[in-house]
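S.K.: Just need the structure, nothing else, for what follows:
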Amino acid sequence: MDESLGLLGTFIPLVLMVALMYFLLIRPQNKKEKKAAEMRNSIEVGDTVTTIGGIVGHVQSIKEDTFVLETGSDRVKLRFKRWAIQEVEKLNLEGNSASSDASKKEPAKK
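M.R.: Below is the predicted model:
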């Protein structure tokens, strides 16, 4: 009887440690990866994208796992894998920006 309690007392801290590692390390990492995959799958033609290498440009075309990025005024086109996307800025079809919204709210002073 004492032996089974000693054995149980040994495994409880081990189980608690594994559960703690899951909730502090594994679960947040999985959420972060899921969010990144969702962001990469949401790109559309015309979006502004920053790659993990720091290249910024507009998406010109999208295929299964690659996309073509147009950079700069010289219209250089580069092909990248989707996993190379670090950040996506969605295309604003309405043409409103934060600065134009602020100017609409406050009338010009004379």
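S.K.: hey, let's count contacts and neighbours off CA atoms from now on
M.R.: Will do.
S.K.: Give me the residue at the spatial middle of this protein.
M.R.: For the chain, the residue sitting closest to the mean C-alpha position, by Cα atoms, centre = their mean, is Ala36 at 3.4 Å.
S.K.: Break down the chain into its strands, ranges please.
M.R.: Using DSSP state E, the strands of the chain run over 48-51, 56-62, 66-71, 76-81, 85-89.
S.K.: Helices along this protein, start to end?
M.R.: 2-21, 27-41, 98-105 (DSSP state H).
S.K.: Redo those helices as CSV? Include distance to Lys90.
M.R.: Below are the helices of the chain laid out as CSV (distance: least, Cα to Cα, whole Å):
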stretch, distance to Lys90
helix 2-21, 36
helix 27-41, 10
helix 98-105, 14
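S.K.: Let's see this one next, to set against the first:
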Amino acid sequence: MGDIGQLLAGLSPIILMVVVFYLFLIRPQQKRQKQVSNMQSNLQKGDAVVTIGGLHGTVEAIDEDVVVIKASEGHNLRYDRSAIRTVKTDA
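M.R.: Predicted structure coming up:
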């Protein structure tokens, strides 16, 4: 029994580091990824969006994996749905 106690005492800092790493790094990243995925799947025509590359525009059409964005001066550009970073809201 004494050997098991010493083993657990020696491993407790490593176990604690794994738990802290999960709580502060992995779990928040999973939450952010889920929010982005939900936002991208709920895109609608007329939404004001910003792409990963910084293009600001309005959604003109949506296909399964492709979004057509109306940029300045009426230019329509095709982007993958995954390239949409945010949907702008009027706040």
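S.K.: out of the helices of structure 1, deepest packed?
M.R.: helix 27-41 (a mean of 13; mean count of other Cα atoms under 10 Å).
S.K.: check the fit of that one onto structure 2 and give the mean distance.
M.R.: After superposition onto structure 2, the mean distance of helix 27-41 of structure 1 to its aligned counterpart is 0.9 Å, using mean Cα distance after the TM-score superposition for structure 1.
S.K.: by contact count, what packs against that helix?
M.R.: Counting contacts by 3 or more Cα pairs under 8 Å, 6 or more residues apart in numbering; DSSP states H and E, helix 27-41 of structure 1 packs against strand 85-89.
S.K.: Show me what the strand it packs on packs onto, helices and strands only.
M.R.: helix 27-41, strand 48-51.
S.K.: post-alignment, the shortest one versus structure 2, mean distance?
M.R.: Just to be clear, that refers to strand 48-51 of structure 1. Per aligned residue, strand 48-51 of structure 1 averages 1.1 Å (mean Cα distance after the TM-score superposition for structure 1).
S.K.: tell me what that strand is packed against?
M.R.: Going by 3+ Cα pairs under 8 Å, 6+ apart, strand 48-51 of structure 1 lies up against strand 56-62, strand 85-89.
S.K.: about what we covered before: Val76 of structure 1: which of the helices of structure 1 is closest?
M.R.: Shortest distance between Val76 of structure 1 and the helices of structure 1, using Cα to Cα, is found for helix 27-41: 21.7 Å.
S.K.: Could you check the angle the closest one makes with strand 85-89?
M.R.: When axes from the mean of the first three to the mean of the last three Cα atoms, to 10 degrees is applied, the directions of helix 27-41 of structure 1 and strand 85-89 differ by 60 degrees.
S.K.: Now do helix 27-41 of structure 1: everything it contacts.
M.R.: For helix 27-41 of structure 1, contacts defined as Cα atoms under 8 Å, 6 or more residues apart in numbering pick out 82-83, 85, 87-88.
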